[in-house]
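>>> Just to be clear, the model below is a prediction. Sequence and coordinates:
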Amino acid sequence: MKNTDYRFSEDFARNMDEQDPMKGFRERFYFPKVDGKEAIYFCGNSLGLQPKTTKEYIQKELDNWANLAVDGHFHGEDAWYHVRKKSKPALAEIVGAHEHEVVAMNNLSSNLHFLMVSFYQPTKDRFKIITEAGAFPSDMYMLETQVKFHDLDPDQTIIELKPREGEYTLRTEDILKTISENQSQLALVMMGGLQYYTGQVFDMEAITAAGHVAGAKVGFDLAHAAGNVPLQLHDWGVDFATWCSYKYMNSGPGNISGIFVHERHAESPDLPRFAGWWGHDEGERFKMEKGFKPMFGADGWQLANSNVIALAAHQASLDIFQEAGMDRLRQKSELLTGYLEFLLQEINGERGVIEIITPKNTNERGCQLSLLVKKGGKAVFDELYQNAIVGDWRHPNVIRIAPTPLYNSFMDVYQFAKILEQSLHKFA
């Protein structure tokens, strides 16, 4: 559907929802309330909604714990010793990987550090890291402290990519040029797959290829990309990646992370890593002997026992993802975000009160649009919340709105636009 086919009307939005083959998934989530009114929830890029089956999935494991106790590790449905395997098919589909290349474990920031142990090995000649300026704070702090751990100066080691003057997003050509210009000293390219502030999706395939030509390793933080945009990590040749499960994957606040390690590293048992017994050869794990033997694939990066309760909440959402399918979710996402973009343009007109700083090209964005509010700013955002619109505010003047295809509707987008229009007239 083209922008010219969209209409700023309630009838159009209702008709789109009636024709939506994915509309039934909305009923499978709980929606919060603001002052007693059901929210129009556009904050899945920070915390996804709770599936109605989550309590059931968690209760099942609580019952297993109550009835089986320690025997639950080896007996009963989904014995805990192998419970990590249940999430692998869905995770592999979501990130475009083989099942042995992914595993759910830890949390995102921990995983970034553990993966850096393996994939950032600076030498006297190769030590530099390329990342995007204004990365999410966890990434900035992680890179800074990893570099200091190797007795290096972050200011001399970390190269931050910045948009051109007067622009908000990075040009792929500038990223690739920077990689090429630093290839003799480059050890690692590590950046977000989707920039959290602007909503820009980077060309991960091109960046990975350029990084490898330069002789560097390449990894991505997919916190805002996993479950949101198409990913093909295996085919792109990405060395490593990690993500959280509580944003688009709707698995609960602070819940379990996941990692990807390309299979070419699976046969490298001597690759440096911080090991734990859950990453040790499964067949010999209970021998309790010295000498770490990593499991094949991403499983070899595990440290401790699987968090069974966390995985249960995760699985409640992953089962919905497998039923919905990433291709269908992406199709709806493009339509929904396209409609939001159209309505914003209609509201803005020639006044130029708001500016969409997320790329217009659908291949360079997910479902998030970042709105730079030139007049009214925080007052506009607060007015939206008072009308039960839940988005999020990023200083100094950006509102992030993310219509999520699993549970948002065209009517949600229309109603948001009407309230935004009123707020802009009031404060801008």
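Received, thanks.

>>> going forward, measure contacts between C-alpha atoms and count neighbours the same way
OK.

>>> For this protein, which segments count as helices?
Counting by DSSP state H, one finds helices in the chain at the ranges 10-19, 54-68, 88-95, 108-119, 137-149, 154-157, 172-181, 204-213, 233-236, 308-324, 326-348, 378-386, 410-427.

>>> here's the one I want to compare it with:
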Amino acid sequence: MSNIFSLEYAQQQDANDPIKHIRQEFTIPKQSNGEEEIYLCGNSLGLQPKLAAEYVNDELSQWAKLGVKGHFSGDYPWMPYHEFLSEGFADLVGAKTKEVVSMNTLTANLHFMMVSFYRPTTERHKIIIEDHAFPSDHYAVESQIKYHGCNPDESMVLLKPRDGEETLRDEDILQAIEEHGDTTALILLPGVQYYTGQVFDMESITKAGHAKGCKVGFDLAHAAGNIPMQLHDWNVDFAAWCTYKYLNSGPGSVAGCFVHERHHSDKDLPRFAGWWGHDKDSRFKMENHFIPMESAEAWQLSNPPILSLAAIRGSLDTVKKAGGIHELRKKSLQLTRYLRQLLEQELPSDINILTPKDEKYSGAQLSLTVNLHGADGKQIFDAIEADGVTCDFRHPNVIRVAPAPQYNSFADCYHFVRILKKAIAEAAA
């Protein structure tokens, strides 16, 4: 069938999808008319896996039946519960199980990582970030620089796209590392840029940073569950991610963290310490001499909220049912490729796609701007939302659309473009 802009074509693609059954593992929100929403907002908050609800209810039941004994009883006792997530996290980010841990929230983890890996000196005090970093990352970096008595105007290197461009070029990132590397203590960049959806070449950035003596870390908020990674093999020093976007673990859910194993036995590495990072064998001796575990767990402070971890376990088990991140990436490429084709065919002059076309540099998200005189992106966004689409808007003028491979379909992409085309036509009338 040659006409890709037809519902029949989209439905045929869905029928041929080897993981189409995974959509049934999620609860899809309904419109007021009872029909399912066209939910394309997994880059902001993923939908609820049915296993997440089941596992949370299991722990509520354990709490009701066992009280404090639930820490040591049942198939999933609470004391080691975070360990039940290690294999799933390791598979997602390309790590060893001892290099990952579920703890805190994303920005808190970035701060804790900078305690260990941002150690400014008079000669080496800069942090390289992007000019359009997610605001929380910018705030965290700026506050860490100030905490150490440095001046952000001198110690923050802000990477900007070239004039007239929306995304950063690899050569410009590497040139900035070459130029500032000798005075840089830390490089902190995203795995996937939140605004444009650009995937960063983490391997090359890490290699270049280490060659100049810098520590290198990544914010994987929009990368975890979206693209395959190999953090261990790339020798990334640390990374942190939230679990409520492509990992579908619920609003504000506990975050994940990676620390490369080469740092685990470094007794001189500074850190903010807490009870949960202490050696497990002697933790309950209640002695006031901190002995860090030789794993990413050493950066834990307190016992984590079990109900949130249960939701994450449900999400990770759903990823496993789908065949893992590589199978999800295959479908994601197909979905996003199809969505881009529809947009280019049906709205060639009305929509600009900021996200790079080269699939090496793009994930599930496409960031769109509207080129319609007299109508801005927010006006169009409001119109498509009223017509059953859930995506999101980022100022000043970007509509972010993310077909998540676990629960989105080719038909979702078809209907989105149909509704978007209608909204633009009505705005232009």
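Now that the structure is in, tell me what you want to look at. Because the structure is predicted, anything quoted here is derived from the model rather than measured.

>>> ok, back up a step: so which of the helices of the first structure gets nearest I399 of the first structure?
The minimum distance between I399 of the first structure and the helices of the first structure falls on helix 378-386, with 7.0 Å, by CA to CA.

>>> what's the mean distance for that closest one versus the second structure?
Aligned to the second structure and superposed, helix 378-386 of the first structure gives a mean residue distance of 1.0 Å (mean CA distance after the TM-score superposition for the first structure).

>>> Could you check the angle that helix makes with helix 410-427?
140 degrees (axes from the mean of the first three to the mean of the last three CA atoms, to 10 degrees).

>>> Show me what helix 378-386 of the first structure is in contact with.
Contact partners of helix 378-386 of the first structure, identified using CA atoms under 8 Å, 6 or more residues apart in numbering, comprise 34, 390-391, 393, 397, 399, 416, 419-420, 423-424, 427.

>>> from the residues you listed, which two are the most distant?
Greatest spacing in the contacts of helix 378-386 of the first structure, by CA to CA: V34 and N397 (22.9 Å).

>>> What residues in the first structure pair up with the longest strand along the second structure?
Secondary structure assigned by DSSP state E gives strand 184-190 as the longest strand of the second structure. With TM-score structural alignment applied, strand 184-190 of the second structure matches the range 186-192 in the first structure.

>>> For that stretch, give me the average deviation versus the second structure.
Averaged out, stretch 186-192 of the first structure is 0.6 Å away (mean CA distance after the TM-score superposition for the first structure).

>>> same for the longest strand of the second structure, what does it pack against?
Packing contacts for strand 184-190 of the second structure, counted by 3 or more CA pairs under 8 Å, 6 or more residues apart in numbering; DSSP states H and E, involve strand 126-130, strand 215-219.

>>> between these, which one is nearest to E99 of the second structure?
strand 215-219 (13.7 Å).

>>> With the first structure overlaid, report how far the closest one is off on average.
Following superposition, strand 215-219 of the second structure is found to deviate from the first structure by 0.2 Å on average (mean CA distance after the TM-score superposition for the first structure).

>>> who touches stretch 113-124 of the first structure?
Stretch 113-124 of the first structure is contacted from outside by 127-128, 142, 146, 150, 187-188, 217, 240, 271-274, 301, using CA under 8 Å, 6+ apart.

>>> Apologies, that question was intended for stretch 63-81 of the first structure.
86, 306, 308.

>>> Might one say that the last one is in contact with V83?
In other words, V308 of the first structure. Yes. Using CA atoms under 8 Å, V308 of the first structure is in contact with V83, at 7.3 Å.

>>> I'd like to know how many residues surround the aligned partner of D299 of the first structure in the second structure.
D299 of the first structure maps onto E297 of the second structure when the alignment is built from TM-score structural alignment. With neighbours defined by other CA atoms under 10 Å, the count for E297 of the second structure comes to 26.

>>> any idea how far E297 of the second structure lies from K285 of the second structure?
For E297 of the second structure, the distance to K285 of the second structure (CA to CA, to the nearest Å) stands at 18 Å.

>>> can I get the helices and strands packed on strand 184-190 of the second structure in JSON lines with mean neighbour count and distance to P49 of the second structure?
Converted to JSON lines, these look like this (neighbours: other CA atoms under 10 Å; distance: least, CA to CA, whole Å):
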{"stretch": "strand 126-130", "mean neighbour count": "26", "distance to P49 of the second structure": "33"}
{"stretch": "strand 215-219", "mean neighbour count": "26", "distance to P49 of the second structure": "24"}
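
>>> So which of those strands is nearest D14 of the second structure?
Proximity to D14 of the second structure (CA to CA) singles out strand 215-219 among these, at 32.7 Å.
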